[in-house]
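**Q** the sequence and its predicted three-dimensional model are supplied below.
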Amino acid sequence: MKVKIKSLVNVVGHEELYVIPITYNGIFLLGLNFYEEVEGGRTARFIIVKDNYGEIDDKVRIISGYKGIVEAEGIEEDYKTLSKYIKIEKTLKSNRIPIFVNIEIKQNSENYARGIQGYLNYISKYGEINPLQLKDKIKLEIEELI
C-alpha cells in the first residue's frame, strides 16, 4: 500500500479504537480496525497510526487519538492478501483512510465507540486475531507531501 501524507493533516475528530498492527514504515504503522457501521457490524478498514515512540508492538491495542484523512493506493489488493489469513466479510471501499496522531495507549475502554464495538463484534463471531499472522504481510510505502 502506498499512502500519501500531507505535512499538515487536517484533524476531523477524535476517536478511540482497537488497532491490529500489520507493518511499520519508520514511525508510521499500518493497522487494521473493525468498525461498526451499523448495529452488529464489523467492517474492516485500514488505518495509519503515527507512533512516534514505538508504543504499539505485536499485540492488539486500544488507542485514542486525533483523526485525519489520507489517500492510499492498493487497498483492494491488500484486503485480498489479509483475507488469506483472517476472515474479512466487508471492507471500507475508499482510497481515503484514517490517520491517527497524538495517540495514547489505553489499557481498556469504557467507551463503546464504533472502532471499539466493531472489533468486539468481530471477535464474538470469529474469535481473537493473532497479529503475528498478519505481521509484514503488506508493504507500507509512505510519501510525505510538502
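**A** Thanks, I have the structure now.
**Q** all contacts plus neighbour counts: C-alpha atoms, from now on.
**A** OK.
**Q** please look at residue 114 and residue 33 and confirm they touch.
**A** No: taking contacts as C-alpha atoms under 8 Å, residue 114 lies outside contact range of residue 33: 10.0 Å.
**Q** the helix or strand hosting residue 64 packs against which elements?
**A** For residue 64, the element it lies in under DSSP states H and E is strand 61-73. Applying 3 or more C-alpha pairs under 8 Å, 6 or more residues apart in numbering; DSSP states H and E, we find strand 61-73 packed against strand 2-6, strand 13-25, strand 96-106.
**Q** looking at these, which is closest to residue 122?
**A** Closest approach to residue 122 among these (C-alpha to C-alpha): strand 13-25, 11.4 Å.
**Q** tally of neighbours for the nearest residue to residue 63 once chain neighbours are set aside?
**A** With C-alpha to C-alpha, 6 or more residues apart in numbering as the criterion, residue 63 has its nearest non-adjacent residue at 4.6 Å, and that residue is residue 105. Residues lying near residue 105 (other C-alpha atoms under 10 Å) number 14.
**Q** comparison target below:
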Amino acid sequence: MSTVTTATNATTTHRSARSVARRTAWLAGALFWSAFAVLEAVNHGWLAGTLALTFFVLPDLTFLVALDDAPRMAKGQLPPCAVPYYNALHRALVPLALLVAYTVQPFFAWAPLFAALCGWMAHISYDRAFGYGLRTKEGFQRG
C-alpha cells in the first residue's frame, strides 16, 4: 500500500512541478508581450496603444455572443454557442502566425498592427499563466 501511495505522490509532485514551470513560462511570455505592446504604443502613438488595449480585452468579450444563455449556465461555464469564438480567440498559434507574417511580409509592416498582436498574445499568455485555457464543447475549462 505504501509503495502505491509513494508512487502516486511522486507522480502528483512531478505533474505539479511541470504545471508550475509551464505557468511560469507563460507568465514570462505575458510580461514580454505586454512590454512589447507598451513599447510599440510609446513609439507609435495613441492608435497603437488603443489597438493593443483593444486586442488585449477583445478575446474575453466573446461571451457577448451568447448573453441570453448566460443565466442558465453552471458556474464557470461558457454558453456552448460562444465556445468556438472563445477558443478561436484564445489559441496562441493565430496571433503568433500573424506576428511571423508581420516580420517577413512588407504589406504587414504597420506598427499599430504589431502592437495589437502583442496585446492579443499578452492576453492569451496571462490566461495560461493564471490557469485559464481553452473550453470544452460544453463550455467548461479543459483539464
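**A** Nice, I can see it. Note that the structure is a prediction, hence the values are computed from the model and not measured.
**Q** may I have the TM-score of the superposed chains?
**A** Comparison of the two superposed chains (TM-score structural alignment, normalised by the length of the second structure) gives a TM-score of 0.23, and 59 aligned residues with a C-alpha RMSD of 5.0 Å.
**Q** which neighbours do residue 114 and residue 33 of the first structure have in common?
**A** residue 17 (C-alpha atoms under 8 Å, 6 or more residues apart in numbering).
**Q** tilt between the strand holding residue 64 of the first structure and strand 13-25?
**A** 70 degrees (axes from the mean of the first three to the mean of the last three C-alpha atoms, to 10 degrees).
**Q** relative orientation of the helix or strand just after strand 61-73 of the first structure and strand 96-106 in degrees?
**A** Reading on from strand 61-73 of the first structure to the C-terminus, the next helix or strand found by DSSP H and E is helix 75-82. Using the same axes, to 10 degrees, one finds that helix 75-82 of the first structure and strand 96-106 are set 50 degrees apart in direction.
**Q** buried residues in helix 75-82 of the first structure, which are they?
**A** For helix 75-82 of the first structure, a neighbour-count test (16 or more other C-alpha atoms under 10 Å) marks 75, 79, 82 as buried.
**Q** name the helices or strands packed onto the top helix by length along the second structure?
**A** Longest helix of the second structure, by residue count under DSSP state H: helix 2-44. If contacts are counted by 3+ C-alpha pairs under 8 Å, 6+ apart, helix 2-44 of the second structure sits against helix 46-57, helix 111-129.
**Q** if you drop the residues flanking it in sequence, what lies closest to residue 125 of the second structure?
**A** Residue 125 of the second structure sits nearest to residue 30 (C-alpha to C-alpha, 6+ apart), 4.7 Å away.
**Q** my read is that that neighbour contacts residue 119, right?
**A** No: Residue 30 of the second structure is beyond contact range of residue 119, at 9.2 Å (criterion: C-alpha under 8 Å).
**Q** the more surrounded of those two?
**A** Applying other C-alpha under 10 Å to residue 30 of the second structure and residue 119 shows that residue 119 carries more neighbours, namely 30 against 24.
**Q** please tell me how far that one sits from residue 7 of the second structure.
**A** According to C-alpha to C-alpha, to the nearest Å, residue 119 of the second structure and residue 7 of the second structure sit 42 Å apart.
**Q** ditto for residue 36 of the second structure
**A** 43 Å.
**Q** which one of those two is surrounded by more residues?
**A** More crowded of residue 36 of the second structure and residue 7, by other C-alpha under 10 Å: residue 36, with 19 against 11.
**Q** residues contacting that one?
**A** 115, 118.
**Q** pretty sure the residue nearest to residue 63 of the first structure contacts residue 62?
**A** Yes: with contact defined as C-alpha under 8 Å, residue 105 of the first structure reaches residue 62; the gap is 6.0 Å.
**Q** alright, I will stop here.
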